[in-house]
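J.: Here is the input, now give the coordinates:
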Amino acid sequence: MSYYKNENLMDLVEDIIDLDPQMRFAAIIDKKGKIIEAIMKSGKTSLKSQKDEEHFCQQVAKRREMRQEFDKSLGSVRYVHVEREKVTQIVIYPDSYTVYVTMEPEMSITKKLRLVNKIKKMTADL
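T.: Model prediction:
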C-alpha cells in the first residue's frame, strides 16, 4: 500500500532514489509529460541535458498513451524496462502520474525487479 499522496511527491522521489545506491534518477511525470518532481542521486551526473530530459519525459507520456491502445486486448502495462549500455530505464504507470527511474545497468535483474515491486507499492495510490 502506498503512503504517498499528491502533496508528498518530492518525498516520494527522494525515497525512491534512496532505495539503492545504484539508483541514478527518479521523476514523477504528469500525463502530458511535464516533470512534476525529479531528483538526481547525489554524486551522479546526468547522461542527458535538462532539455533532453524534458523531451524524453514528454516522449514517455506519449508512449504511455500509445500503449493504452492495446490495454483492452492485452491488459494494462505493469511497467516498462529498458536496458541500455549506460543506464537501465524503468517506467511505472500509477493512475494519475508516470514514475520514471534510472539505475546503473550492472545491477542484477533480480535486484531490479525487487526495486520495481517496491516502487509500485510506494506509488500505488498516485
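J.: switch to C-alpha atoms for all contacts and neighbour counts from now on
T.: Fine.
J.: Tell me the buried residues in stretch 62-73?
T.: Buried residues in stretch 62-73, counting neighbours by 16 or more other C-alpha atoms under 10 Å, are found at Arg64.
J.: In contact with the spatially most central residue of the chain, which residues?
T.: The residue lying closest to the centre of the chain (C-alpha atoms, centre = their mean) is Tyr100, at 1.8 Å. Listed by C-alpha atoms under 8 Å, 6 or more residues apart in numbering, the contact set of Tyr100 reads 26-29, 89-92.
J.: Which member of those is positioned nearest Ala61?
T.: When those are compared for distance to Ala61, the smallest value, 7.8 Å, is given by Ile29; criterion: C-alpha to C-alpha.
J.: out of everything not next to it in sequence, what's closest to the closest one?
T.: Excluding its sequence neighbours, the residue lying closest to Ile29 (C-alpha to C-alpha, 6 or more residues apart in numbering) is Ile35, at 4.5 Å.
J.: From Val101, how far off is that neighbour?
T.: Here Ile35 is placed at a distance of 12 Å from Val101 (C-alpha to C-alpha, to the nearest Å).
J.: before we move on, what about Asp52?
T.: Distance, Asp52 to Val101, using C-alpha to C-alpha: 15 Å.
J.: and this one, so I can compare the two:
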Amino acid sequence: MSDDSLASKCELLLKEPEIRFAGFLDMMGNLIVGSFRDNVKPLKNEEERKKMFIEAVLRIRTRQDFDNNLGPVSYAAARRKNIVTFTFPLDDVVLFVSTESNVDIDKTAYKIMDLCSIKNNS
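T.: So this is what the prediction gives:
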C-alpha cells in the first residue's frame, strides 16, 4: 500500500469520535503515517510512543510464530485505564489504533476492519 493510501485510511478512522490515534507502523516500529484526532491530548510523549510502537510490532511478530497451528491473528487489543489499543497485522505494516477507554472491543475492532477493508482472519 502506498503512503497516500495509508494516510487516507488514518484520516477515515480519525473521523470516528471514539478513535484517538490511528497510524501505520513498519516492521521496525517506525511510524509511517498517522496522527491524533484533532483536540486529543496525547497521554505519552513522542519518545514513549516510539517505545510503545516498537513493543506492539514485537508482540505481533512473536504471535506470528504460532500462525501455523493456531491460525493468524486478526487483531489484538489491550484495555487500559485510560485507553484501549488495537493492533492489526497486515502484509508488511501494522495498523495501530488507540481509542477511548469505554469502547466495546470487538465491535470497535470490526468497525476499524470494515473502515480499512481489512479481511478478518478468523
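J.: Fetch the TM-score of the aligned pair.
T.: For these two chains in superposition, a TM-score of 0.87 is obtained (TM-score structural alignment, normalised by the length of structure 2); 118 aligned residues with a C-alpha RMSD of 1.7 Å.
J.: rewinding a little: looking at Ile35 and Val101 of structure 1, which one has more neighbours?
T.: Set Ile35 of structure 1 next to Val101 and count neighbours by other C-alpha atoms under 10 Å: Val101 wins out with 25 against 20.
J.: related to what we said a few turns ago, quick check: neighbours shared by Ile35 and Val101 of structure 1?
T.: In terms of C-alpha under 8 Å, 6+ apart, Ile35 of structure 1 and Val101 are both contacted by the residues Ala27.
J.: Now do the residue mapped onto Asn39 of structure 2 from structure 1 against Gln22 of structure 1, distance only.
T.: Superposed on structure 1 with TM-score structural alignment, Asn39 of structure 2 falls opposite Gly43. The gap separating Gly43 of structure 1 from Gln22 of structure 1 is 11 Å, by C-alpha to C-alpha.
J.: any idea what Val82 of structure 1 aligns with in structure 2?
T.: Counting by TM-score structural alignment, Val82 of structure 1 corresponds to Ala78 in structure 2.
J.: That match and Thr87 touch, don't they?
T.: No: counting by C-alpha atoms under 8 Å, Ala78 of structure 2 sits too far from Thr87 to count as a contact (9.0 Å).
J.: Who has more neighbours out of the two?
T.: For Ala78 of structure 2 versus Thr87, neighbours defined as other C-alpha under 10 Å are more numerous around Thr87 (25 against 13).
J.: how about the more buried one, what's its partner in structure 1?
T.: Thr87 of structure 2 is assigned Val91 in structure 1 as its aligned equivalent, the criterion being TM-score structural alignment.
J.: helix/strand/coil for its match?
T.: Each residue gets one of three states, and Val91 of structure 1 gets strand by DSSP: H, G, I helix; E, B strand; the rest coil.
J.: ditto for Asn102 of structure 2
T.: Per three-state DSSP, the local secondary structure of Asn102 of structure 2 is coil.
J.: ok, the residue mapped onto it from structure 1 - how many residues close by?
T.: In structure 1, the residue paired with Asn102 of structure 2 is Glu106, using TM-score structural alignment. Under the neighbour criterion other C-alpha under 10 Å, Glu106 of structure 1 is assigned a count of 12.
J.: who's in contact with Glu106 of structure 1?
T.: Taking C-alpha under 8 Å, 6+ apart, one finds nothing in contact with Glu106 of structure 1.
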